[in-house]
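Chemist: pasting the structure only:
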């Protein structure tokens, strides 16, 4: 009986693992569509002349190629030609890998500065506007000294672009900051890293922030949303509120069997069973940058409690290195974090779209009030004449109130 168990059980386990791995391999780097969106190519767009404003969501571009060959920046150049003065580029944090812009003399300084300047040169002469947000890597991966690191990077961006509003929110403050992009389209920016940051972080007049207690942030956020029910609102941040990827607690089978590949991609040392401890820890308790971590969880819960009262919100973030879309309670949640890296994303669940490829998301706002999302990926852009759009969807939303005064 024992011999039977020792043979059959491992055999079944191996078959199950092999099948699971095969299933993962089947859909990795392939777009997943919700059943209702499979026919997205047949969608009818408003006329190009009806475009009022275009917003490019470029997340986690911190490892861009600096020799002019970067494929995502080529997508950006194409978008810039289309958008022109009607365009806003939002760089959704993790602007420079691995730790933002360190001080001169640091061994990472020259590489980091070159990467940052490559991004800045991309937008320096852009007819529209570009706005940089901060992510956990820009704050020294959330470690001690991150606040000073962030301020150094912010100052460089503002001075390089000669624009005081090129980096928002300023001074590392939580926000919210608003900008009217067009009539009926409001941008609201939040510095989500503030909530998960360890050590020093700014608050109050001494740090150039508008309030002394963080509860005032939520009061201001509620006021902005309440007074702008008549508008489409794009909320930009670094950390997603929904994700089918690493920071949302989703891991590949390989990460369970070969957990040391998280430290280095060549560390293929099999540790079955024991190897699952690390993914389970990330799922249950989380690192500081994971949704399951206490600080992140509290921030997410409080933001969703506020957003769920409305149905005119598009929340855009990076952080996870892939492209995702969720529609929850008539609001839309986008992950556009594959500006320079890619990572596994699980299909299905609450997601309407997922893709593990380099790329960005574009939001187009038209005269009739419609907002269309376009996912543009590098895979289809290898042919210069190919359409980079791999998914398109109208982001329906219900405006809840008659026009009121816009909060600037």
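Modeler: Received it, and whenever you're ready, just let me know what you need. If you're wondering where the values come from, they're calculated on a predicted model, not measured in any experiment.

Chemist: only C-alpha atoms for contact and neighbour calcs from this point on.
Modeler: Noted.

Chemist: List the buried residues of the top helix by length along the chain.
Modeler: In terms of residue count, the longest helix belonging to the chain (DSSP state H) is helix 2-27. Across helix 2-27, burial judged by 16 or more other Cα atoms under 10 Å covers residue 24.

Chemist: Not counting its own residues, what contacts the helix or strand that that helix is followed by?
Modeler: Downstream of helix 2-27, the first helix or strand assigned by DSSP states H and E is strand 32-33. Residues from elsewhere that reach strand 32-33 (Cα atoms under 8 Å, 6 or more residues apart in numbering): 347, 348, 352, 353, 354, 355.

Chemist: can I get those residues in CSV with secondary structure and neighbour count?
Modeler: Below are the contacts of strand 32-33 laid out as CSV (DSSP: H, G, I helix; E, B strand; the rest coil; neighbours: other Cα atoms under 10 Å):
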residue, secondary structure, neighbour count
347, coil, 22
348, coil, 13
352, strand, 17
353, strand, 24
354, strand, 30
355, strand, 29
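
Chemist: Which one of these is nearest to residue 160?
Modeler: The closest of the contacts of strand 32-33 to residue 160 turns out to be residue 355 (Cα to Cα; 33.7 Å).

Chemist: ranges for the strands of the stretch 251-400 of the chain?
Modeler: Applying DSSP state E, counting those that start in this stretch to the stretch 251-400 of the chain gives strands spanning 313-317, 323-328, 331-336, 351-355, 359-366, 371-377, 389-394.

Chemist: alright, now check it against this:
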């Protein structure tokens, strides 16, 4: 920050400053026993594009001495990568700047990527969400889906007077600049930008394939917890800089203080977010906590029948659903109502004895179907 990691041959001073910023972040991991993970944002692309991004990626790899597990994802300026944390958590990392940036100005952007189109990216994201729908799935992306800070069109009173870090206040002009920025969506880094909205609407829609998705982002120099569109959004981007934000709509927590957020995932499937800020005398200050996802392991008590008929008759549609008036049939015809209403007699099976006994593993299905994956005692899997 603010422009990735410059080439020391071009500017020694800029390189040293950027290096110090990276080293300060890396130093926080000295006693960290887990897997460190850095994801790129828009500023990391600002110096020489893909070349500068890979320079930063390689620097972090060398500094952390990580050989097997890559600490910088996605790699090589590509759009998406997935890592598993144990058997209960998956992290889908997305380089949102890859999607937002102008590809015409970056002809080399996909040279090292298997995914070479935005449509293919969405297909990969959809598959990843479906594959891990039975786990807590964190979608880590720099740009948030929702925000009530400056990138979301909300500005402080000071920003109305000093919109562009000007030395002299410009009250009327300042407000005009802010309104123009919000309404025009000229910057690809703002929520109201056409491509930004396109990306986030699609990502949010795909997230609905799972009820265990959490968005984790930065971008805004604020701390926010937002619950909208059935998906919780954690914004933690004020590690080194303060910003402005409002508590609106689905916001559960919002502050412009410097600080950070933690996400804790428990064995029962539940998760909790905690926000910490800088208090008096630069001491750590607890700010807010909230449950993010409820437990998946729920105790269910009920008296269930163990007696089933040998066979069952059923049809796709009931008689009431296929019965139509003469007028209706005269316009639309008979179609296939007869077949959809035909009852079929099928034998009843018990999962505990079928194929030697089957155990439900996970639910499945896609756009038009629903399925259940089952596993036999010999390890074979079946889909019902």
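Modeler: Structure's in. What do you need? As the structure is a prediction and not an experimental result, all values here were calculated from the model.

Chemist: Put one on top of the other, what's the TM-score?
Modeler: Once superposed, the chains reach a TM-score of 0.71 (TM-score structural alignment, normalised by the length of structure 2), with 296 aligned residues with a Cα RMSD of 2.5 Å.

Chemist: circling back: of all the strands of the stretch 251-400 of structure 1, which lies closest to residue 164 of structure 1?
Modeler: Nearest to residue 164 of structure 1 among those is strand 313-317 (22.3 Å), distances taken as Cα to Cα.

Chemist: Quick one: average offset of that closest one versus structure 2, please.
Modeler: When structure 2 is overlaid, strand 313-317 of structure 1 sits 0.5 Å from its aligned residues on average, using mean Cα distance after the TM-score superposition for structure 1.

Chemist: Which neighbouring elements make contact with that strand?
Modeler: strand 232-236, strand 331-336 (3 or more Cα pairs under 8 Å, 6 or more residues apart in numbering; DSSP states H and E).

Chemist: how about the shortest one, aligned to which bit of structure 2?
Modeler: Alignment of strand 232-236 of structure 1 against structure 2: residues 136-140, by TM-score structural alignment.

Chemist: How far away from the center of its chain is that stretch?
Modeler: Its chain's C-alpha centre lies 6 Å from the corresponding centre of stretch 136-140 of structure 2 when counted by Cα atoms, centre = their mean, to the nearest Å.

Chemist: Mind reading off the mean deviation between that stretch and structure 1?
Modeler: Counting by mean Cα distance after the TM-score superposition for structure 1, stretch 136-140 of structure 2 comes out at 0.7 Å.

Chemist: who touches that stretch?
Modeler: Taking Cα under 8 Å, 6+ apart as the rule, stretch 136-140 of structure 2 contacts 39, 88-94, 129, 212-217, 265, 269.

Chemist: Residue 250 of structure 2: what's it in contact with?
Modeler: 226, 227, 228.

Chemist: residue ranges for the helices of structure 2, please.
Modeler: So, for structure 2 - with DSSP H - the helices run 12-27, 50-64, 96-100, 118-131, 157-161, 171-184, 194-207, 319-322, 326-332, 337-340.

Chemist: Ok, which of the ones you listed comes nearest residue 107 of structure 2?
Modeler: It's helix 50-64; of those, that one is closest to residue 107 of structure 2 (Cα to Cα) at 10.0 Å.

Chemist: What range does that closest one cover in structure 1?
Modeler: On structure 1, the counterpart of helix 50-64 of structure 2 by TM-score structural alignment is residues 147-161.

Chemist: Going by neighbour count, which residues of that stretch are buried?
Modeler: Those would be 147, 148, 149, 150, 151, 152, 153, 154, 156, 157, 158, 161, for stretch 147-161 of structure 1 by 16+ other Cα under 10 Å.

Chemist: how far apart are it and its match in structure 2?
Modeler: Relative to structure 2, stretch 147-161 of structure 1 is 1.2 Å off (mean Cα distance after the TM-score superposition for structure 1).

Chemist: how about residue 219 of structure 2, what's its partner in structure 1?
Modeler: By TM-score structural alignment, residue 219 of structure 2 lines up with residue 319.

Chemist: Likewise for residue 171 of structure 2?
Modeler: Match for residue 171 of structure 2 (TM-score structural alignment): residue 271.

Chemist: Distance check, the nearest residue to its match once chain neighbours are set aside against residue 309 of structure 1.
Modeler: Closest residue to residue 271 of structure 1 apart from its sequence neighbours, by Cα to Cα, 6 or more residues apart in numbering: residue 257 at 5.5 Å. In this view, residue 257 of structure 1 and residue 309 of structure 1 are 42 Å apart by Cα to Cα, to the nearest Å.

Chemist: Between the two, which has more neighbouring residues?
Modeler: residue 257 (19 against 13; other Cα atoms under 10 Å).

Chemist: was I right about the more buried one contacting residue 270?
Modeler: Yes: under the criterion of Cα atoms under 8 Å, residue 257 of structure 1 makes contact with residue 270 at 5.5 Å.

Chemist: mind listing what the alignment partner in structure 1 of residue 155 of structure 2 touches?
Modeler: Matched to structure 1 by TM-score structural alignment, residue 155 of structure 2 sits across from residue 251. Residue 251 of structure 1 sits next to 245, 279, 344 when contact means Cα under 8 Å, 6+ apart.

Chemist: try 7 Å this time
Modeler: Residue 251 of structure 1 makes contact with residue 279, according to Cα atoms under 7 Å, 6 or more residues apart in numbering.
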